[in-house]
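S.K.: What would the 3D arrangement of this be:
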Amino acid sequence: MSLDDSDRELVVAELGRDPTSAEEALFENLWSEHCAYRSSRPLLSAFESESDDVVIGPGDDAAVVALDDSTYITMGIESHNHPSYVDPYDGAATGVGGIVRDTLSMGAYPIALADSLYFGGFDREHSRYLLEGVVEGIADYGNSIGVPTVTGSTQFHPDYEGNPLVNVACVGLLPAERLITAEAQTPGNKLLLVGNSTGRDGLGGASFASEDLAEDAETEDRPAVQVGDPYTEKLLIEANEELVDGALVESARDLGAAGLGGASSELVAKGGLGADIDLERVHQREPNMNALEILLAESQERMVYEVRPENVDAVAEVAEKYDLGCSVIGDVTDGNYVCEFEGETVVDVPAEFIGDGAPMNDLPSEEPTQPDRDLPDADVREAFEAVVGSPNCASKRWVYRQYDHEVQTRTSVLPGDDSAVLAIRRAELGLAFSSGANPSWTTTAPYDGARAVALENATNLAAKGATPLAAVDCLNGGNPEKPDVYGGFKRIVDGLADMCSALDVPVVGGNVSLYNDSPSGPIPPTPTLAMTGTTAEYDAPPAELSGEGTLLFVGEPTADLGGSEYLAQMGGSDRFPELPGNAPELLSRLREVATADGTLAVHDVSDGGLAVTLAEMVSDDAGASVSLGDADAAETLFSELPGRAVVETTDPDAVFDAFDGVAPVTELGEANDSGTLQLEVDGEGLRYAASEIAALRDVLVRELE
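M.R.: Model prediction:
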């Protein structure tokens, strides 16, 4: 590890001396792109993060949003991209552990996870190896700690081959009176380290996450990957509950990037305070650790707590009860951030300087362009089977059936639907949860593709009758020092911010992950969005047909196919579709229809277009007879313009009335009990039994088991 010359000059000027080796390493990690957001922070002001429901917005370990006066939720999201390439199992598992501890540090109990995963082409053996390891890591960790993974997405794109993305979001639940923050409160309070013992794993993880992946990353960077212990995390979750219930904690922060040095310095810096820390007091699992190792190791399942002196013994008793290590490592002060080791001062710096003093980067950028229209002359049947059976549009049940999505008994709408819905009985409402992005959209048009990602997640909620509450984002990009890469990244930030603002959805927190570049090239600009919304009921209309109603297609027609799976499978290019200008009103009407008495099923139109929506709605018990007349088959079946949906209803007139003047509604045909999709379009007739569609859509199961 080494500090850049220009940064070192700033540090020397501030301190009036050369930094110690421990200080230099601490600055190198905390001033890294991963921690300081040096290339992205100037862009993040585009997001609106306030509303009447937002209690704590960006800047803490997790955001806090009110469901009512006495019930709050937390929302957080993080990436573990580089570690998941080097060690897919431990990289993904510790990503789950980290976002759960961010939830704990706000006083909340974690109630739901969402994973959004991005891999190279599914036909590549290496991509499948990463997929299997990542899913196993998420499943083993999440299942062991008893937190359900209820929603998410899995995407395949050739440009992730050298650098997959693993983005994990978490929702927590807490009574309002239990809220704590990551801001130190009072000089004289004690700092306690609770949880696992400290080893040498994860050293330099923050700086490792701020560099392009090299060809030898899988072997050379393995020491930078943390190793998780979910059973200790489960004990930490329960201990944290007891500590918060007993009002024994003044503030808290989890140990993630840059380990103890990062967590403790950020905790006191946020409160405008300092600390005196004795590194030798840290409980360790390896002998002869030096100051730098103790300070920067990213060993998992650890929390730092600010505790009043009279409560130290009570905290230690709780830690002992749960068989967790507990060390009184120092004091909150009104001076510098100071660390001692073996009688020497190894760190003595202003906490606010190390936390917020990193200079921002002013990088050149190039405006991205969209491709020209060049459509293939494809056979409708061939295209239908290729798109419906593609890994991106196929069933993801191979992924989500490995997760325990019903633990805690809150999940009322299960994975595989447009969004999950959780029963929040304390507030007597349902909480809908959606997460994901589509890299083909943002590769084609970074700005409009990111706007579409926001609209798609909001449509997922509306299809279940939910009103958006808030969102968090994980903004993933390549090397920002490349003008074309940074130009695309800037546009996804603007696009996501503009659509969230238009939909009146505050973006209350998030994560930025840059330098996702490798010898195979940069990743697509990828704006993962995790959005929550509320419903008056715990239940929601299903995505599958009942077989008893009329099918209606809600939304604008479009001739543009840019970013579609159809072009990915059949070849060609096109501009991205123009998004509806009245998205808020459109989604409001969709929510109204979704909760109407006559509505039997609702499913949004997104990846794969109308073809995939209809294929997903058919089951062995319910089919449909659909006629699209002389409409252009490719444009009608495969455009992926979001903000549209298929509704099965016993009251078609009510749906037409609801969307009058807002969006066109087209009658597609009738649902029935045939278990078959019969589809006529532009003179072509397609007929598939539900079992045939299931066979097409089970490509992940077929290839991975």
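S.K.: alpha carbons only for contacts and neighbour counts from here, please
M.R.: Noted.
S.K.: Where does the nearest residue to Asn582 once chain neighbours are set aside fall, secondary structure wise?
M.R.: In this structure, Asn582 finds its nearest non-sequential neighbour in Val662, 7.5 Å apart by CA to CA, 6 or more residues apart in numbering. Here Val662 sits in a region with no helix or strand, counting by DSSP states H and E.
S.K.: swap in the one 5 residues further on?
M.R.: Per DSSP H and E, Glu667 falls inside strand 665-672.
S.K.: For that strand, name the packing helices and strands.
M.R.: In terms of contacts (3 or more CA pairs under 8 Å, 6 or more residues apart in numbering; DSSP states H and E), strand 665-672 is packed against strand 550-554, strand 623-627.
S.K.: And this one, please, so the two structures can be compared:
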Amino acid sequence: MTLDTVKHAAGTPETELPWKELGLKEDEYARIREILGRRPTGAELAMYSVMWSEHCSYKSSKVHLKQFGEKAPENDALLVGIGENAGVVDVGQGYAVTFKVESHNHPSYIEPYQGAATGVGGIVRDILAMGARPVAVMDPLRFGAADHPDTKRVLPGVVAGIGGYGNCLGLPNIGGEVVFDSCYQGNPLVNALCVGVMKHEDIHLAKASGAGNKVILYGARTGGDGIGGVSVLASETFDDTKPTKRPAVQVGDPFQEKLLIECTLEVFREKLVAGIQDLGGAGLSCATSELASAGSGGMRVELDTVPLRDATLSPEEILMSESQERMCAIVEPRHVDRFMEICEKWDVIATVIGEVTEGERLEIFWHGEQIVDVPPGTVAHEGPTYHRPYARPEWQDALQADDAGGLPRPATSGELREQVLKLVGSPNQAAKSWITDQYDRFVQGNTVLAQPEDAGMVRIDPDTNLGVAVATDGNGRYAKLDPYAGAQLALAEAYRNVAASGARPLAVSDCLNFGSPEDPAVMWQFAEATRGLADGCQRLGTPVTGGNVSLYNQTGDTAIHPTPVVAVLGVIDDVTRRTPIAFAEEGQLLYLLGDTREEFGGSAWSQVVHDHLGGLPPKVDLDREKLLAEILISGSRDGMIDAAHDLSDGGLVQAVTESCLRGGKGARLVVPDGLDAFTFLFSESAGRAVVAVPRSEELRFTDMCGARGLPATRIGVVDGDAVEVQGEFTLPLGELRTAHEETVPALFA
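M.R.: So this is what the prediction gives:
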């Protein structure tokens, strides 16, 4: 077979290439020919196909994502924003923290263990590439119905993959979510977040500058796994054939990644790197084109020097391979020998595969023959931009009119008690310890809070106790009812969870999971959610530092609920002042902060008791969220709050149950004037929290709330070994614990 060189391509314009099979549209292929002034070579076509995929180019979403920049609030803490591998914020004392959340949804359905494992590995390398040491991971997960046979196939594999990879890396898994809903059947969402820490001066960017600097590929050998992962597997709608596409799923080796991390951190310490990029989605195609495009020159690569696991791989396959545990560094010639010494010390394969050039082209050669000659920016950053049509779906009005407030409510105290047990034992509200116990949450010894706390928290300075907290949240049911409000409710909940731990919210990363962008109704959901999140971040003063869009989460005509997952990172000056959720001391006074209204649209109660989705989600008041956060942070810092738990999915009764079981203490509750017991227990009004206040601090705490205008209602006391709602029912903690903790093991153990 004749090698398809640049010269050969110029002389054979009529040659047919498999552009459609590689996920390109006809007009996209025509645009590539226009850019090059000829037909592409096979290698060039491979590069454009993966880099112009939905997953890499954001071609359907970037017209909406630009709002995150246009509406970005002024924030002195932001050091690196959207456009790099991950955002970076200043947390004080000379420290910078980088964090990002990404998706690995489709691979995790095809091959649950490897899909989830390599999702963790990929996000860890994104953080590493910024110059940071990874210190913690989190995993927001969505699965189909808990009792569906395929959920029993997917969930255990995903959980084992996350735990297996993260535990081997020695990274604590400090938070996340597990949600079940039939809309995710066949389209589970496996999102992965990583947090990293560095000093300000250690920040690294993905760019290739300095003619003569060497391009070094280091890490694992390149194999045939992951080929077409971003262009085909992650960028089209699922159908019945998808579980056969296993070669498109990457295979991970966490021990190789651990060596890669330590090796990379050592070359950073010795300042041997001028630019760096990890190899994740689109592999070498991404790393070479993005480094060259972001730099000040061109790049020449000798592709036949790439170390291979499979000697039969073609140039196109090498460029498209998404084999894991690989990095690409730009190194000055004077540092190459030392760079190689460090790689050898860590038993990491390293190979000079090219160099930065004076020109403005990315040139790739195969055994001396040129197979790629492209402007790198057209591959990396100048892909198609689609203004997809979008329209409010015809069914939206009927969905919102189907108000959950009209559903039958418990008529007796006995029915109320029965529905409380049903709620706290339902798969979504039940304890997830069977899952989280498979993750090492405390490795490294710096974990301060982890599941099931409101936020994960890690210490980043052992001398001063400076720390950061992170929470991820997202409610697809709310977003289905109102995508704009749903996105803001996800933001508000994550913001509130961070504040409830005692940390001050600083910045946001997001993973926007939606159905097919070719459906105008889905694009309307996406446009509304993005607008809502951008407006919400502007109001709260928390800039979006980066994130991910995952589209085509759809089987046939059935899309998932719009699921914007929002991660909020906050800083706490002293982690010893953090606030747990546990009610741990008898006599603590329980206060409900915020206003409780008749809001049941999209609620856990409506789902669990009536299998109903309709109406409007809770109203969003971001000014109230800011005020609530200020009270929670001040109360924590000044010793006025012993415990705090945000109120969200499941309402007050869910939060009180979790806090009582966490601390092993009961609570006596009194329904406040103006509320009925049902609304008091099950409402999901936003902007609320329940706090435990020491008796000695009650006056000071209520004075603070009153002075700042935050409603604070005393609703009970920590006492005994049961949850008692006076005048209604008593539920012993043992009975609650059985209902809450046995559901998930019974389904999956």
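S.K.: tell me how far the strand holding Glu667 of the first structure is from the chain's mean position?
M.R.: Averaging C-alpha positions (CA atoms, centre = their mean, to the nearest Å) puts strand 665-672 of the first structure 35 Å from its chain's average.
S.K.: okay, the angle between it and strand 550-554?
M.R.: Put simply, strand 665-672 of the first structure runs at 150 degrees to strand 550-554, going by axes from the mean of the first three to the mean of the last three CA atoms, to 10 degrees.
S.K.: I would like the residues contacting strand 665-672 of the first structure, please.
M.R.: The contact list for strand 665-672 of the first structure (CA atoms under 8 Å, 6 or more residues apart in numbering) reads 545-555, 622-628, 648, 655-656, 659.
S.K.: What are the boundaries of the strands in the stretch 51-200 of the second structure?
M.R.: 78-80, 87-92, 95-103, 133-143, 173-180, 189-199 (DSSP state E, counting those that start in this stretch).
S.K.: Dump those into CSV; add distance to Asp337 of the second structure as well.
M.R.: Converted to CSV, the strands of the stretch 51-200 of the second structure look like this (distance: least, CA to CA, whole Å):
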stretch, distance to Asp337 of the second structure
strand 78-80, 31
strand 87-92, 31
strand 95-103, 30
strand 133-143, 24
strand 173-180, 37
strand 189-199, 25
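S.K.: could those strands go into TSV alongside mean neighbour count and distance to Phe255 of the second structure?
M.R.: Formatted as TSV, the strands of the stretch 51-200 of the second structure follow (neighbours: other CA atoms under 10 Å; distance: least, CA to CA, whole Å):
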stretch	mean neighbour count	distance to Phe255 of the second structure
strand 78-80	19	30
strand 87-92	23	26
strand 95-103	27	22
strand 133-143	25	15
strand 173-180	24	17
strand 189-199	26	18
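S.K.: Of all those, which one comes closest to Leu512 of the second structure?
M.R.: Distance to Leu512 of the second structure, taken as CA to CA, is lowest for strand 95-103 among the strands of the stretch 51-200 of the second structure, at 8.8 Å.
S.K.: That closest one against the first structure, how far on average?
M.R.: Strand 95-103 of the second structure differs from its equivalent in the first structure by a mean of 1.1 Å after superposition (mean CA distance after the TM-score superposition for the first structure).
S.K.: can you give me the angle that strand makes with strand 133-143?
M.R.: On the basis of the same axes, to 10 degrees, strand 95-103 of the second structure is oriented at 30 degrees to strand 133-143.
S.K.: what packs against strand 95-103 of the second structure?
M.R.: Using 3+ CA pairs under 8 Å, 6+ apart, strand 95-103 of the second structure sits against strand 87-92, helix 112-129, strand 189-199, strand 504-513, strand 544-550.
S.K.: residue in the second structure matching Gln402 of the first structure?
M.R.: Residue pairing (TM-score structural alignment): Gln402 of the first structure is matched to Gln438 of the second structure.
S.K.: can you count the residues close to its match?
M.R.: Residues near Gln438 of the second structure, counting by other CA atoms under 10 Å, number 15.
S.K.: Compute the distance between it and Ala220 of the second structure, please.
M.R.: Here the criterion is CA to CA, to the nearest Å. By it, Gln438 of the second structure lies 27 Å from Ala220 of the second structure.
S.K.: what's the closest non-adjacent residue to the residue positioned nearest the centre of the second structure?
M.R.: When CA atoms, centre = their mean is applied to the second structure, the residue found nearest the centroid is Val101 (3.0 Å). With CA to CA, 6+ apart as the criterion, Val101 of the second structure has its nearest non-adjacent residue at 4.1 Å, and that residue is Leu193.
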